[in-house]
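Colleague: no letters, just coordinates:
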């Protein structure tokens, strides 16, 4: 069962191998508990092509399952879009909707981008208290 859906920025941290707390949090999870959205993959592919970092992307993809954005996620997106009062990045709305449809926690270092969405958020990049 998927417990965590990783946002693009967390995947970038994994590719860079830092900050260490992100790596520790991922290593503390079972591989079946963590995934990325196909929407996140699209963002990562774009960045990897733009900055010529395909090898780093492949390292990430070896560790994480990629989940397809399906009809249930599309319905969740419609709900989020209908109730969103601010103009925001549609990619973030799609990723939030995917997490919501899976009843998964969205892991991001951009918490403000998802404020007001009906999705659980964790920030693995914050140092442990």
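Modeller: That came through fine. None of these values were measured; they are calculated from a predicted model.

Colleague: all contacts plus neighbour counts: C-alpha atoms, from now on.
Modeller: Will do.

Colleague: now do the strands in this protein.
Modeller: 4-6, 34-37, 65-67, 105-107, 121-122 (DSSP state E).

Colleague: show me the contacts for residue 25.
Modeller: Taking Cα atoms under 8 Å, 6 or more residues apart in numbering as the contact definition, residue 25 lies against residue 124.

Colleague: put this next to the previous one:
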């Protein structure tokens, strides 16, 4: 475990602020994330949101991948986030997912998506069916390297960036 520092909470106008020690080397204007985890507060540098999203760092080198995207042009479903969180086993993976979600917006699964769900052929135990309904309701394309799970869904747009 790294160094521990003591910080002081103080009132600043109508807000409460946290004074951090100079030893951390922070400058005025630096943005930090503060989150609560298991009763502890964790402060870490806020990720910088890039002007372009570079997916090669996430997916590696894939022949069909489009490496640069405008922010807001790639989204995910909150269902995919839930699926990813279920599979996360350590803190570093959770931090990586949190950072990814600062540049890839999770869209909520709501009533329009629920209404499209009956249009999707049912397979027991497949969260992919909900994800497909989400894509159909929003008119978005699913990017996957597991096309077979979605092949039987009429009208669904699918891309595989790994080919």
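Modeller: Cool, the structure landed. Everything numeric in this text was worked out from a predicted model, so none of it was measured.

Colleague: sorry, back to before: could you say which of the strands of structure 1 is packed most deeply?
Modeller: Of all the strands of structure 1, strand 4-6 has the most neighbours on average by mean count of other Cα atoms under 10 Å, namely a mean of 27.

Colleague: could you dump the strands of structure 1 to a markdown table with distance to residue 79 of structure 1?
Modeller: Formatted as a markdown table, the strands of structure 1 follow (distance: least, Cα to Cα, whole Å):
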| stretch | distance to residue 79 of structure 1 |
| --- | --- |
| strand 4-6 | 19 |
| strand 34-37 | 18 |
| strand 65-67 | 20 |
| strand 105-107 | 17 |
| strand 121-122 | 18 |
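
Colleague: can you check which of those gets nearest to residue 85 of structure 1?
Modeller: Checking the strands of structure 1 against residue 85 of structure 1 by Cα to Cα gives strand 121-122 as the closest, at 19.2 Å.

Colleague: what residues in structure 2 pair up with the closest one?
Modeller: Residues 158-159 of structure 2 are where strand 121-122 of structure 1 lands when matched by TM-score structural alignment.

Colleague: what does stretch 94-106 of structure 1 give?
Modeller: Under TM-score structural alignment, the match for stretch 94-106 of structure 1 is residues 130-142.

Colleague: ok, residues contacting the matching stretch?
Modeller: Outside stretch 130-142 of structure 2, the residues within contact range by Cα under 8 Å, 6+ apart are 77, 79-80, 109, 112-114, 116-117, 119-120, 150, 153, 155-159.
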